[in-house]
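# Mind folding the following:
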Amino acid sequence: MNKPERVTEGVYIIGGPQITDERDCCVYLVDGGTELALVDAGLGYSTRAILENIEKLGLDNSLLKYVIVTHGHIDHIGGLHYFRERGAQVVCHELERNAVSGENPKLTAAWYYRVNYRHVPVDRLLNGEMQDVVVGNTVLHCLHTPGHTPGGISPYLDVRGTRILFGQDIHGPFDPSWGSNMELWRDSMRKLINLNADILCEGHFGIYKPAEKVRNYIEYYLDYHS
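Alright, predicted model coming up:
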């Protein structure tokens, strides 16, 4: 397994297939100085390793304030209960609440991984096209990007002129049982392209940079699913 590593100033990759467990999504950490936030929580079997990886980076995991849920699939939310028990607030779009809170377990796709999901309450619901989450001295802009699921979000932040985009599951897959909508997905991908991000922190395949590679990655899947 690889070690956690710095993506750019204030952004780290601390979990994922090559770092914690092959079933985990890529788990990212945003360092806002006085507060920390995770972007997604993995499947749930690597939670202690994720916390340890924060410490390995020289950061204080007691500063973890938020887990930002990009969407409600089990490989992204399975660890929520662990981090919430340790004081982190769960943040997701209102259209993903039924998955995260356990009201509609089918939306988690836990059946696909043959694991059980320990549901949690949502501490902060996002709604509309865009809402910001302030993490210490950093602002995460949470853009609603439906398509893969109804309430998917793609957070991004700007650090010293560099735009970092957390674009989880750009590639799919898509299934009507969890609310996929290809027309909405294509619109969302165009939104992401228009952000002109310099770095893409993708949900399963890691880091893409510079901006040309980010654009090419998104456009590839737009063409693939056309």
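# CA only for contacts and neighbour counts going forward, please
Fine.
# Would you map the strands across this structure?
All strands of the chain, identified by DSSP state E, fall at 5-8, 11-15, 27-31, 36-39, 64-68, 89-93, 124-126, 130-135, 138-144, 153-159, 162-167, 199-202, 207-208.
# CSV for these, including mean neighbour count and distance to residue 224?
Formatted as CSV, the strands of the chain follow (neighbours: other CA atoms under 10 Å; distance: least, CA to CA, whole Å):
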stretch, mean neighbour count, distance to residue 224
strand 5-8, 15, 28
strand 11-15, 24, 27
strand 27-31, 25, 26
strand 36-39, 24, 27
strand 64-68, 25, 28
strand 89-93, 24, 27
strand 124-126, 17, 30
strand 130-135, 16, 27
strand 138-144, 21, 22
strand 153-159, 21, 20
strand 162-167, 22, 17
strand 199-202, 24, 17
strand 207-208, 18, 18
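# Using TSV, lay out those together with distance to residue 176.
Rendered in TSV, the data for the strands of the chain read as follows (distance: least, CA to CA, whole Å):
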stretch	distance to residue 176
strand 5-8	34
strand 11-15	28
strand 27-31	26
strand 36-39	25
strand 64-68	24
strand 89-93	19
strand 124-126	23
strand 130-135	25
strand 138-144	19
strand 153-159	18
strand 162-167	21
strand 199-202	23
strand 207-208	28
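# And those strands: which comes nearest residue 54?
Proximity to residue 54 (CA to CA) singles out strand 11-15 among those, at 7.1 Å.
# Which elements pack onto that closest one?
strand 5-8, strand 27-31, helix 47-56 (3 or more CA pairs under 8 Å, 6 or more residues apart in numbering; DSSP states H and E).
# if we can go back for a sec, looking at the strands of the chain, which is closest to residue 225?
Among those, if distance is taken as CA to CA, the winner is strand 162-167, at 16.8 Å.
# this one next, for a side-by-side:
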Amino acid sequence: MIDTGAGLVMIDTGYPFMGDQILESMREVGLDPADLRILLHSHGHYDHIGNTMRFKALTGARTYISRIDNEICNGTVDLSWATELGYPRLAPFDCDVLFDDGAVVELGNTRIECRLAPGYTQGTLAVFIHTFHKGRPVTCAMHGGVGVNSMTRRFLSWYGLSTDCREAFREGLHRLAGEQVDLVLGNHHDQNDTEGKLARVRAGESCFDTGEWRRFLAEREAILDAMLQEEARQERGND
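Coordinates of the predicted model:
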């Protein structure tokens, strides 16, 4: 959640069953859901778009996603992960604004640059949030999809997808590593030590770390390599 001074930006809307909890959590930290202006999606998986239409109807916020992953939202392609997660598919919808690489969203004191970072999905976005902290400019970044579960040979084969997504993912990690970032935001809470950062903030310490972004991307490449090595080992075992 980003408070821009001119309204709120929510990045991803969670599972449908989380809707009430999300709204109540906003209120608990002093944010009014009525101030939501933008619902920005990192990618089109079920657990990231599950409350989009509900929150849009509630607040009038405009919805944003990459042009490519909008095809997941509107059901053109069946890659939402609803089936894999054990849930019924969402009713199809189109987002209001469809992004191509390099699109920028501005609201209040915040400028959000959206970069295509394919691999996890073809239309995954990495977002660079240029804003202010205690009067000084800072850049926060979130890679919108770093899991390898949608790049396994089994998953790709099941859906008739190319393994080219793996190298596209790797190339994206290398390209994005050139960005200067002050704070890393995780697309899932376990990707960026969310609880540890909160504890540091509560202790009066800084959660900024200009080296974390590159370390994080390198760690994700290592996870990709480990998956590829394990698949190769299994294939050798089947020979």
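# And the TM-score between these chains?
The TM-score (TM-score structural alignment, normalised by the length of structure 1) is 0.80; 196 aligned residues with a CA RMSD of 1.8 Å.
# about what we covered before: output the helices and strands packed on strand 11-15 of structure 1 in CSV, with distance to residue 142 of structure 1 appended to each entry.
Shown next, in CSV, are those (distance: least, CA to CA, whole Å):
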stretch, distance to residue 142 of structure 1
strand 5-8, 19
strand 27-31, 13
helix 47-56, 23
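# Looking at these, which is nearest to residue 135 of structure 1?
Closest of those to residue 135 of structure 1 is strand 27-31, at 7.6 Å (criterion: CA to CA).
# What is the aligned counterpart of residue 14 of structure 2 in structure 1?
Aligned by TM-score structural alignment, residue 14 of structure 2 pairs with residue 42 of structure 1.
# Quick check: that match touching residue 72?
No: the pair residue 42 of structure 1 / residue 72 is not scored as a contact, 11.0 Å apart, by CA atoms under 8 Å.
# how near is the most centrally placed residue in structure 2 to residue 40 of structure 2?
Nearest to the mean C-alpha position of structure 2, counting by CA atoms, centre = their mean, stands residue 144 at 2.8 Å. With the distance defined as CA to CA, to the nearest Å, residue 144 of structure 2 ends up 11 Å from residue 40 of structure 2.
# still on that earlier bit, what residues are up against the aligned residue in structure 1 for the residue nearest to the centre of structure 2?
By TM-score structural alignment, residue 144 of structure 2 lines up with residue 168 in structure 1. By CA atoms under 8 Å, 6 or more residues apart in numbering, the contact list for residue 168 of structure 1 reads 70, 154, 201-204.
# what do you get for residue 120 of structure 1?
Taking CA under 8 Å, 6+ apart as the criterion, residue 120 of structure 1 is in contact with 80-81, 84, 100-102.
# Can you tell me the closest non-neighbouring residue to residue 104 of structure 2?
residue 113 (4.6 Å; CA to CA, 6 or more residues apart in numbering).
# was I right about that neighbour contacting residue 131?
No: using CA under 8 Å, residue 113 of structure 2 is not in contact with residue 131, being 11.2 Å away.
# OK, contacts around residue 181 of structure 2?
Neighbours of residue 181 of structure 2 in contact, by CA under 8 Å, 6+ apart: 138-141, 210-211, 213.
# Need the counterpart of it in structure 1.
Correspondence of residue 181 of structure 2 to structure 1, assessed by TM-score structural alignment: residue 197.
# ok, for that match, nearest residue in space, not its chain neighbours?
residue 163 (5.0 Å).
# For residue 124 of structure 1, which residues are in contact?
Contacts of residue 124 of structure 1 by CA under 8 Å, 6+ apart are 89-92.
# Map it onto structure 2.
Residue 124 of structure 1 maps onto residue 97 in structure 2, by TM-score structural alignment.
# do residue 138 of structure 1 as well
Using TM-score structural alignment, the equivalent of residue 138 of structure 1 in structure 2 is residue 110.
# how about that match, what does it touch?
The neighbourhood of residue 110 of structure 2, defined by CA under 8 Å, 6+ apart, consists of 4, 129-132.
# how about the helices in structure 2?
Ranges of helices in structure 2, per DSSP state H, are 19-28, 46-49, 52-59, 70-73, 82-85, 153-158, 164-176, 194-202, 212-238.
# what about residue 109 of structure 2, neighbour count?
For residue 109 of structure 2, the neighbour count with other CA atoms under 10 Å is 14.
# What of residue 201 of structure 2?
A count of nearby residues for residue 201 of structure 2, using other CA under 10 Å, gives 13.
# That one and residue 181 of structure 2: what is the separation?
According to CA to CA, residue 201 of structure 2 and residue 181 of structure 2 sit 18 Å apart.
# do the same with residue 121 of structure 2
Taken as CA to CA, the span from residue 121 of structure 2 to residue 181 of structure 2 is 23 Å.
# Tell me which of the helices of structure 2 sits nearest to residue 36 of structure 2.
Comparing the helices of structure 2 against residue 36 of structure 2 with CA to CA, the closest turns out to be helix 52-59 (6.2 Å).
# Summarise which helices and strands the closest one is packed against.
On a contact count with 3+ CA pairs under 8 Å, 6+ apart, helix 52-59 of structure 2 meets strand 36-40, strand 62-66.
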